[in-house]
Every structure is written in structure tokens, then in C-alpha cells.
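Visitor: just to be clear, the model below is a prediction. Sequence and coordinates:
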Amino acid sequence: MWPGEQSPTGGPDPRQPGPPQPNPYRQPGYQQHQPDAGRQQPAPWNAPTVTAAPPPGQGPGGRTKAVAIAAAVVAVAAAVTGAVLLGGGEDDRAEPAPSTPASAADNPRNGDDGRQPTVDGWTVVTNADHGIAFDVPASWKRQSPDWVTYVAEDDDPEEKPLVAMKAPAVLKEKWCGTDGDRDGSVEYTPLANAGTRGNNGARSTGEIARTDSAAWVYGGFAQPDRDRVSTGPVSSFTTASGIEGSVASSRSSGVPKKGKCDVDGKATTFAFEAADGDLVSWSFFGAADVGDEVPDATVRKILTTVREYTPADS
């Protein structure tokens, strides 16, 4: 379910006039998904140059895609609003990607920039583009600052991302492995992911919390069955650092077990207005109803550590 990814030489800028072009990230047999398709108006995906292929197998059910990016603006729709994935301005330029995949632990430009976690023994994860930090348990692996993880519709030939996160942390990258296309190559599914993004263009933090959490569950686990995804009420939440925002959780139920890595999923999204006025969010998504499912209490503990920082002070 997770074919090996290649390093495309780049793609056309969809913002320029001309006929639609196929997404260079699309791989044969690779599938992903979307919530509320009838209402969503996807923003253009400005295809960046990919200079490094990620490790084989990134994503629940083989439907989540991860790429290392270099330069350009990275933008996608966020469910109903058409909100921009990583923001909407100069801050969205990514640093050059490494020549080979690298975890944040190997890249001093990611990680905690010398910062200390707010939970003893945990690790700091940062998104310098938006000045957001949060902590995860030490067992999680931080990805490079150029890493983008996203989901798209299974049947979308251009593979427009529905929702995404940048410089995420991943838990158990090889949690489940299968050779779904029987090509002799095992494709792996991680247990969980957590990361942040910009949501400029959204109408409210509540809308972001509701639609992004549903997008992760639908895209990563439940498609094409939107009715298998349920989203709880949006509620107010304040992190330990005093950030006030909106939080919502979504969950799938009864996902058909066509393969051993097909499982139900869950997601939580916390959205807030940053000090500079931008709308941003943090999301967790991962496998549900499995023996090593990340407990909701742990998800909430990670969420509590979300905070802002000034990259220039690093």
C-alpha cells in the first residue's frame, strides 16, 4: 500500500495559464483521500522540487504521503475553506532539502534549536515558518524542516492535497508492513503523526479544528466512505503557555479490513490565532482501536505543550 517514492525533477506551476498537468508526486497504485468533497474548493498546489525521497512507507493505510521539499510556496485547500496549507506569504519558503532523507535529530536546523521541552524526557518539535513548537515523547522521530506529510483523494489524478503538516514527528514509522501490490517491496505504515501548518484563508479556528481533523481521518483511513467519519463538538482549549483556541477530534468506524494495515483512525486538531494574526494549527492523526494506539490522554498532553516562539531568537 506504500509504493517506493521517486524524486521527480519538478513540476509545472499550476498558477500559470495552461492545461492541467499531472501531479509529479503521483505514483502508480498510490492512493489518498478527502472530506466534504462536494463543498471543498481546493487551492492550487504549487509543486515544489523534490530533492530527496522519503523512506518507504509513510502513512496510515498507505494513503498518507510524505515528501521533502525545496523552495517555492506550499499550499493546499483545508476542507471547506480553501485555507492555505503552510500559510500564504514569504514565510512559506522551505529551506533546501537534504540530499538524502534525514530526521530532525540529524539536522540541527530542525529539532528544538537549543530549546528545552516543557515535559521532562520529551523532545521539542518546531515549525520555524510559523514559530510554533510542541513536545513529543522521546520515542517519536522528528522529520526534517522540509518534510511535508499530506493526504489526497484516491482517485484524484493530480493528487491535490486535502490537508497537510510540515516538519512533523512520527511514531513507529514501520508500525505495519505489507506488500499490497505484490511487487516484492514491503510498504510500511507508521502508527501516528503530529505536526503543524498555517491556515490563512480559513474563516475561524473552530472551522479549522473541525474540518482538518475530519480530513486527516477521511484521507488517511476511511475513504471513500465519508459517512464512516464522525467529528465531535468544537470546544475551547488553552495550552499550558496560555494560547487560546479551538479543538475538535474526529474518528472513523468500521473501515473495511482489506489488508492487515487497514485500520480505523483518529485525529485531533487545535487551531488558534498566532501573535502576528495568522491562523495556524496543530494536528495529531494515527491508528485507532489497535493494541498500541496512542492514548487520548497522551494526545491531549502533547497538545497542551503547543506554544509560540521567535525563530530569530534561536
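Guide: Structure's in. What do you need? Numbers count the residues shown, from 1 in each chain.

Visitor: make it CA atoms for all contacts and neighbour counts henceforth
Guide: Noted.

Visitor: are we agreed that residue 219 is in a helix?
Guide: Yes - assessed with DSSP: H, G, I helix; E, B strand; the rest coil, residue 219 lies in a helix.

Visitor: so how far is residue 296 from it?
Guide: Taking C-alpha to C-alpha, to the nearest Å as the criterion, residue 219 is separated from residue 296 by 20 Å.

Visitor: looking at these two, which is more packed in?
Guide: The neighbour count for residue 219 versus residue 296, taken as other C-alpha atoms under 10 Å, is higher for residue 219 (31 against 13).

Visitor: next, the one to line up against it:
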Amino acid sequence: MWPEQQPPGGNPPQQPNPHPQPNPYRQPGSQEPGPHPAPREAPTVTAAQAGPPDGDRRTTVIAVTAAVAVVLAATVTGALLVLARSDDGAAPAPDTSSASASAAPSTTGNPRAGDGVQPTVPGWKAVVNADKGIAFDVPADWVPRSPDWVSYVADDSDPDEKPLVAMKAPAEFKQNWCADDPDRDGRVERTALASAGSRGNNGARSTEEIARADSEAWVYGAYTQPDRTKVTVGPVTSYTTASGLTGSLATAQSSGVPRTHKCDSDGRATTFAFRLPDGGFGSWSFVGAEGVKEEVPESVVRRILATVRLVDTGDS
């Protein structure tokens, strides 16, 4: 499942979000007083936000905060992933958090996402994780999220809904690919077809470990939980991007996911892990639905992967 989105720092007002924002650590299925993305994404720890009802393998999104930053910097071995999902309903009041004093980041895309970094593929868009100095390119019809946007997944059985794996400043493909109300509460969940993003993996022991664990976690969390037996991880191989960045690559996929709800499907995830200039680890992941009519072809995933590179953003 995916947790929700929250603004960085303090107790700022909520940022505009296509769906009500939940507490990043709310148990899926429960609602908080006051107000996941096809799997879910993560919210801030400091500002408790009322969250939309969770359904299995849903996504939530949150602007990164101190707690989420810790998750992004740590190695995650659990499994819970979600593609960006939005819930129809009353939108929260605009937020003027520390991330943007004048205007909250857009939830449908951010023209600042690739500022200062040019795409290496003509006609594509550059997507940048400024904190880690990681960039990659996506096709023109993908939508980059805000620089502070974090997507993550958490285990349905975890009452604290702690992120198991996450990605910062991702880009999404077909954000409204599927809409459903699995728990019949009147709130429609909109699921993205695919998502790609990057993160830091400080604390990991090797790039091989990251590639295997993160790809598996994304598929389990977003598509198969609570059944881990439906997830298969392929061999971990060495990989070098077009820029010369070397590391380890692994792809996980599911098989036999029950179509209990309209948006249920099998899924796959590819993770490329590498060393960062400071000696730590970083990774890039793609997550998307598999076995559906509009799934992202492996050739496109590989072309995006080839663009992963390290850049000097001034923040990393």
C-alpha cells in the first residue's frame, strides 16, 4: 500500500493534493479525524493529515519530511510499494510550507523538476532528485512530480505504516490510468500506470543487495501483499548507463495476482543501484502494472534506465 503526501517540516498547512492527505503512519483502511497513489505514498511525520481510506496495494504521496528523509537514506528490506493514486473528494486547503513560501508544488507536475539539467534524449524531460544529484529522462507524456514529492509503500499489516521502500521526485505515466472505489466508501481512487524515481540507500551493504531488495519490495507492496510467494526476482547483473555510471540491476515481477478489484494487476519493478560521489549508495527504480493493455514496454524502461546519471545540482 502507499502512504500519503505531506509537506516538509513543522506543521504547515496541507499542500494541494488530488486526494485527501493521510497521516503517513496511519494504518491502511483506517481514517483519521480531520481529512495510498496506485500503490501508496508517504506523508510527513510532523503534520498529521487526515487520510483517505486505504485499499490493498494502493499508493500514497507526500512531500518529504524529516522522517521520510530518513527512510530515503536508509536501506529498505521490507515490501510495500504503490504507484501514485489520488482520491476524488474535497481537496485540502492550499499549503504554504517551507518547501514553497509562495505556492505549494503542483500535484500534477512541476516545471521546476528538471531546472538546470537538460535531457539527454531529444524531446524527453529531465527528472532530478536534487538531494542526491541523480537525474534521468522520461518520455514527454510522463509527468514529473514536485522536487519534494515522495512515493513509498508500507505493509498493510503495519499499524504505523512505516515506509518499506520509497522514491523521491518521481515521474509518473498515465496518472489516471485506473479509477475504482474498492472499499465502497464513495471515494474514488485513481491509480497511475507506472512510476520511476530515485533515492539514497545509506546503510546498505552492496549495490547487489539494494537492486534485489528494492525491486522485490516494490512489487510485493504495490501488487501482491500479503502474498510474497507471487513475487519472483530475476538475477542481479552488472549494468552501466550511457553516462558511464556502473552498478547492479535487478527486475522483480509478480504472477497470479487475484483481480479482486478493478485496478488490481500483476506488476514489475526494476532497480538499478550504484555508488554516489560521497561514498554512499543511491538507486533508481521503475514500477508499473504488467499484463495490462497499456503497460510500459520493457524497451522503454531500458531506454529510461540508460539515461540515469549523476549531476551537480548544488544541493547534493
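Guide: Cool, the structure landed. What you are looking at is a predicted structure, and each value in this text was computed from that prediction instead of being measured.

Visitor: strands of the stretch 51-200 of structure 1, start to end?
Guide: 64-70, 123-127, 132-136, 141-142, 147-152, 161-171, 176-178, 187-189, 192-198 (DSSP state E, counting those that start in this stretch).

Visitor: which one of those strands lies closest to residue 114 of structure 1?
Guide: Nearest of the strands of the stretch 51-200 of structure 1 to residue 114 of structure 1, taken as C-alpha to C-alpha: strand 123-127 at 9.2 Å.

Visitor: could you report the neighbour count for the nearest residue to residue 97 of structure 1 once chain neighbours are set aside?
Guide: Distance criterion C-alpha to C-alpha, 6 or more residues apart in numbering; nearest residue to residue 97 of structure 1, sequence neighbours excluded, is residue 70 at 5.3 Å. Residue 70 of structure 1 is flanked by 21 other residues according to other C-alpha under 10 Å.

Visitor: same question for residue 290 of structure 2.
Guide: 21.

Visitor: surely it touches residue 264?
Guide: No - with contact defined as C-alpha atoms under 8 Å, residue 290 of structure 2 does not count as touching residue 264 (10.3 Å).

Visitor: quick one on the thing from earlier: with distance to residue 215 of structure 1 as extra columns, can I get the strands of the stretch 51-200 of structure 1 in a markdown table?
Guide: Output for the strands of the stretch 51-200 of structure 1, formatted as a markdown table (distance: least, C-alpha to C-alpha, whole Å):
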| stretch | distance to residue 215 of structure 1 |
| --- | --- |
| strand 64-70 | 11 |
| strand 123-127 | 21 |
| strand 132-136 | 21 |
| strand 141-142 | 22 |
| strand 147-152 | 8 |
| strand 161-171 | 6 |
| strand 176-178 | 22 |
| strand 187-189 | 18 |
| strand 192-198 | 14 |
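
Visitor: which among those strands is found nearest to residue 242 of structure 1?
Guide: strand 132-136 (13.3 Å).

Visitor: where in structure 2 does the closest one align, residue-wise?
Guide: Mapped onto structure 2 using TM-score structural alignment, strand 132-136 of structure 1 covers residues 134-138.

Visitor: same deal with stretch 149-165 of structure 1?
Guide: By TM-score structural alignment, stretch 149-165 of structure 1 lines up with residues 151-167 in structure 2.

Visitor: just confirm residue 286 of structure 1 is within a strand.
Guide: Yes - under three-state DSSP, residue 286 of structure 1 sits within a strand.

Visitor: map it onto structure 2.
Guide: Match for residue 286 of structure 1 (TM-score structural alignment): residue 288.

Visitor: residues in contact with the nearest residue to that match once chain neighbours are set aside?
Guide: Distances taken as C-alpha to C-alpha, 6+ apart put residue 194 closest to residue 288 of structure 2, at 4.0 Å, once the chain neighbours are dropped. Contact partners of residue 194 of structure 2, counting by C-alpha atoms under 8 Å, 6 or more residues apart in numbering, are 83, 172, 173, 174, 175, 286, 287, 288, 289, 295, 296.

Visitor: repeat that for residue 240 of structure 1.
Guide: 304, 305, 306, 307.

Visitor: how close does the residue nearest to the spatial centre of structure 2 get to residue 47 of structure 2?
Guide: Closest to where the C-alpha atoms of structure 2 average out (C-alpha atoms, centre = their mean) is residue 151, at 3.0 Å. Applying C-alpha to C-alpha, the value for residue 151 of structure 2 to residue 47 of structure 2 is 17 Å.

Visitor: cool, residue 230 of structure 2 as well?
Guide: Going from residue 230 of structure 2 to residue 47 of structure 2 by C-alpha to C-alpha gives 36 Å.

Visitor: sorry, back to before: including neighbour count and distance to residue 188 of structure 2, could the contacts of residue 194 of structure 2 go into TSV?
Guide: Listed next are these as TSV, based on neighbours: other C-alpha atoms under 10 Å; distance: C-alpha to C-alpha, whole Å:
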residue	neighbour count	distance to residue 188 of structure 2
83	37	15
172	26	19
173	23	19
174	16	16
175	22	14
286	25	25
287	29	22
288	29	20
289	27	19
295	14	22
296	17	24
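
Visitor: picking up where we left off before, looking at the contacts of residue 240 of structure 1, spot the one nearest residue 65 of structure 1.
Guide: Nearest to residue 65 of structure 1 among those, with distances taken as C-alpha to C-alpha, is residue 306, at 24.1 Å.

Visitor: that closest one -> structure 2?
Guide: In structure 2, residue 306 of structure 1 lands on residue 308 (TM-score structural alignment).

Visitor: so what's that match up against?
Guide: The contact partners of residue 308 of structure 2, taken as C-alpha under 8 Å, 6+ apart, are 134, 135, 136, 137, 241, 242, 243, 245, 284.

Visitor: and what of residue 197 of structure 2?
Guide: 167, 168, 169, 170, 171, 284, 285, 286.

Visitor: now check structure 1 for the residue matching it.
Guide: For residue 197 of structure 2, the aligned residue in structure 1 is residue 195 (criterion: TM-score structural alignment).

Visitor: please report the distance of the residue nearest to that match when sequence neighbours are not counted from residue 147 of structure 1.
Guide: Excluding the flanking residues, the one nearest residue 195 of structure 1 by C-alpha to C-alpha, 6+ apart is residue 168, at 4.1 Å. Using C-alpha to C-alpha, one gets 7 Å for the distance from residue 168 of structure 1 to residue 147 of structure 1.

Visitor: of these two, who's got more company?
Guide: A count of neighbours by other C-alpha under 10 Å puts residue 168 above the other of residue 168 of structure 1 and residue 147, at 29 against 25.

Visitor: ok, that one touching residue 132?
Guide: No - using C-alpha under 8 Å, residue 168 of structure 1 is not in contact with residue 132, being 11.5 Å away.
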